[in-house]
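Student: requesting a structural model of the entry that follows:
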Amino acid sequence: MDKPVIALKVDVDTFVGTRDGVPNLLAILERFGIRATFYFSMGPDNSGKAIRRIFRPGFLKKMFRTKAPSMFGLRTLLSGTILPPPIIAAKLPHILKETERAGHVVGIHCWDHVKWHDYLPWFPKPVTAMELGKASALYQEVLGHRALTTAAPGWTVSADSLEVQDAMHLSYCSDCRGTHPFYPVMDGRTFRTLQIPTTWPTMDELLGENGITPETINDHYLTLLKPGLNVHTIHTEFEGMAMAPVFTDLLARLTDRGVRFVTLAEVAEEAASSAPGAPLAMAEIAGRAMPVAVQGNQPYETNNVN
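Tutor: Next comes the predicted model:
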């Protein structure tokens, strides 16, 4: 039987998460000798505009359940509304450089996280291309080479976004939820960029549900550990800040179990030639207020608490 392997995918959504959360995570990961895959939001931090989601079913419940206002802080909650939105990678280029120098893979999350997450289904294709194009240009300016991987905000995709990713000649993407690497089929079209899905629920999906607390969440994560590949998405605003001690405990417990940690680039190198095709569609999953991209042909649950 295959031993468990874990790929850590780090979503960097905000200016504060970049400034404060990334250095904290780099220190934690260095302590365990782990290399991860970081996806940076490159453009304006318009996090304050997410308040428009207040009318979506489940949004307020999630905010209170995860204590998001205290997690994210006032600077993030007002960014792009009362406070002008900083261009994240332009203001904090040294953070991206430091992450790459530490041996981690650095990819693109987006240009404008809130804009992509909330409005991608209505983007004309040129707007989708422009969003990724601006992010790619700034990435190359900061790091001196082109990006080889992207990961969609909120696991939000469209056939157009997959087509644009193909045109970017990426090595792989991590845009969805599912069980194993695959080539996506959407709207009757097959795309050639490998998808490596997140297989575990995120911390913000679990906290406050089914009695899960910061003290018990790692017990639950250990029940999800399966032979073969496990992909765990973390957020700098959670695991890199207020929940850093909980994340550190999880890594210690996983290390004690002999789990091997890999980057998504290592997963892609092994899976690219043998991965099957599979449907990809936007769907509702437990713990999230908005639909996410879900791999088809396999069961996927986020709330299977034992």
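Student: drop to CA atoms for contacts and neighbour counts, all remaining ones
Tutor: Noted.
Student: the stretch 1-150 of the chain: helices as residue ranges?
Tutor: Under the criterion DSSP state H, counting those that start in this stretch, the stretch 1-150 of the chain contains helices at 15-16, 22-32, 59-65, 68-78, 88-91, 93-101, 113-119, 125-143.
Student: those: which one's closest to L229?
Tutor: helix 22-32 (19.1 Å; CA to CA).
Student: relative to helix 93-101, how tilted is the closest one?
Tutor: Comparing the axes of helix 22-32 and helix 93-101 via axes from the mean of the first three to the mean of the last three CA atoms, to 10 degrees yields an angle of 20 degrees.
Student: which other helices and strands does helix 22-32 contact?
Tutor: Contacting helix 22-32 under the criterion 3 or more CA pairs under 8 Å, 6 or more residues apart in numbering; DSSP states H and E are the following elements: helix 93-101, helix 244-256.
Student: any chance of the ones you listed in a markdown table, with distance to T14 and mean neighbour count too?
Tutor: As requested, the helices and strands packed on helix 22-32 are arranged in a markdown table below (distance: least, CA to CA, whole Å; neighbours: other CA atoms under 10 Å):
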| stretch | distance to T14 | mean neighbour count |
| --- | --- | --- |
| helix 93-101 | 13 | 16 |
| helix 244-256 | 17 | 16 |
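Student: for the comparison step, fold the sequence that follows:
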Amino acid sequence: MIPVLLRVDIDFSFGLKKGVPYIMDVLERYGIKATFFPVMGPDTVSSHTKKFSQKGYIKRIMTMNPLKMLAGFGPLFFLRGKLLPLKYVGSGHPEILKKIISAGHELGLHSYNHAQWANQWPNLPDTYIEEELKRAGDEYRKVFKKDCRLWGSPNWRTSEYLYHLLDKNGSRYTSNTRGNSPFSPKYGDRVYKTVEFPISMPALHELIQTGIRKQDTPKIFEKCLTSDYNQWVIHCYYEGILEKEMFENVLKHLMEKGCTFYTFEQFFEQTGSGCLPACEIDSITVPGGIGKVSCQKTFLKNNYFTHLSANL
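Tutor: Down below sits the predicted model:
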């Protein structure tokens, strides 16, 4: 039995409305539970027009197939918040969030304003981080009338003050980095209690960005597996709308290879938090990614990258 934590990031409203129902149907068919991370505040998809000058961004759009994007997202998806009213993602669709919970999945927070967090990193002011957690939490409480202590940072970009707040709020686990195994975040001499569950596997859109063929992705994922810990992140707009077939092919292949899928809570309850290594956090650019992201320091030398180079 090979454990895989399945994380579903919900960045935009159209991904929540169109992608989540499909992903939930697939997971129900295979008897899988996952942890969903919705943005709780405004849909900031229109801010992506500013990224066209960023190295690698136009290539990413082209590999996603612009015509397929128009068909799947709608012709005005980049204009939301510019010519069209700005809508909220998670809290703007409470009925879908409630369906996620009622289906037995886990729900965490993926920020209030995804674009602001991602764009300000690594210079995130402590006051901003505190306000971001508060505002996302407030939106969650409007829907569920209770607190949420699970956080997954936008673009996998974190800071020490975030762990300070998570410890203060009583969080048991979180996911803000790329890495290879669960750990206790360490900054200087201080070790934080909240367990970090890092993303250990590549994202599908990253593989395609590097030039890997869709039909080769199941084998790539198989090579990236480890026996005791794996985390796979998918996105509603990509696996739930643009690349449904590729997503399901990888999912089926992993199950055939003996993988069992877990929510974060299920994995935490099964493994606990004892005897975890204290690891420092650094930053890295992953193959197919744009810009640096936070990572477990050991991931700089011990990662899945070598499994990709042989296939390019």
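Student: could the helices and strands packed on helix 22-32 of the first structure be laid out in TSV, adding distance to N297 of the first structure?
Tutor: Shown next, in TSV, are those (distance: least, CA to CA, whole Å):
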stretch	distance to N297 of the first structure
helix 93-101	35
helix 244-256	29
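Student: which one of those helices lies nearest to I28 of the first structure?
Tutor: The closest approach between I28 of the first structure and any of these, judged by CA to CA, belongs to helix 244-256 at 6.8 Å.
Student: mind listing what's buried in the very next helix or strand once past the closest one?
Tutor: Beyond helix 244-256 of the first structure in the direction of the C-terminus, DSSP states H and E gives the next helix or strand as strand 260-262. Within strand 260-262 of the first structure, the residues that qualify as buried are 261-262, counting by 16 or more other CA atoms under 10 Å.
Student: for stretch 183-190 of the first structure, same thing?
Tutor: 183-186, 190.
Student: nearest to L222 of the first structure, out of the helices and strands packed on helix 22-32 of the first structure?
Tutor: Ranking these by their distance to L222 of the first structure (criterion: CA to CA) puts helix 244-256 first, at 7.7 Å.
Student: what about the closest one, distance to the chain center?
Tutor: Helix 244-256 of the first structure has its average C-alpha position 19 Å from the chain's average C-alpha position, going by CA atoms, centre = their mean, to the nearest Å.
Student: that helix vs the second structure, average offset?
Tutor: Mean deviation of helix 244-256 of the first structure from its aligned counterpart in the second structure after superposition (mean CA distance after the TM-score superposition for the first structure): 1.9 Å.
Student: which bit of the second structure covers that helix?
Tutor: Mapping helix 244-256 of the first structure onto the second structure (TM-score structural alignment) gives residues 244-256.
Student: before we move on, the earlier item: and the helices and strands packed on helix 22-32 of the first structure: which comes nearest T128 of the first structure?
Tutor: Ranking those by distance to T128 of the first structure, with CA to CA as the measure, places helix 93-101 first at 23.4 Å.
Student: relative to helix 125-143, how tilted is that closest one?
Tutor: Orientation of helix 93-101 of the first structure against helix 125-143 (the same axes, to 10 degrees) gives an angle of 80 degrees.
Student: who's in contact with helix 93-101 of the first structure?
Tutor: By CA atoms under 8 Å, 6 or more residues apart in numbering, the list of residues contacting helix 93-101 of the first structure from outside reads 18-19, 22-23, 26, 38, 40, 89, 105-106, 142-143.
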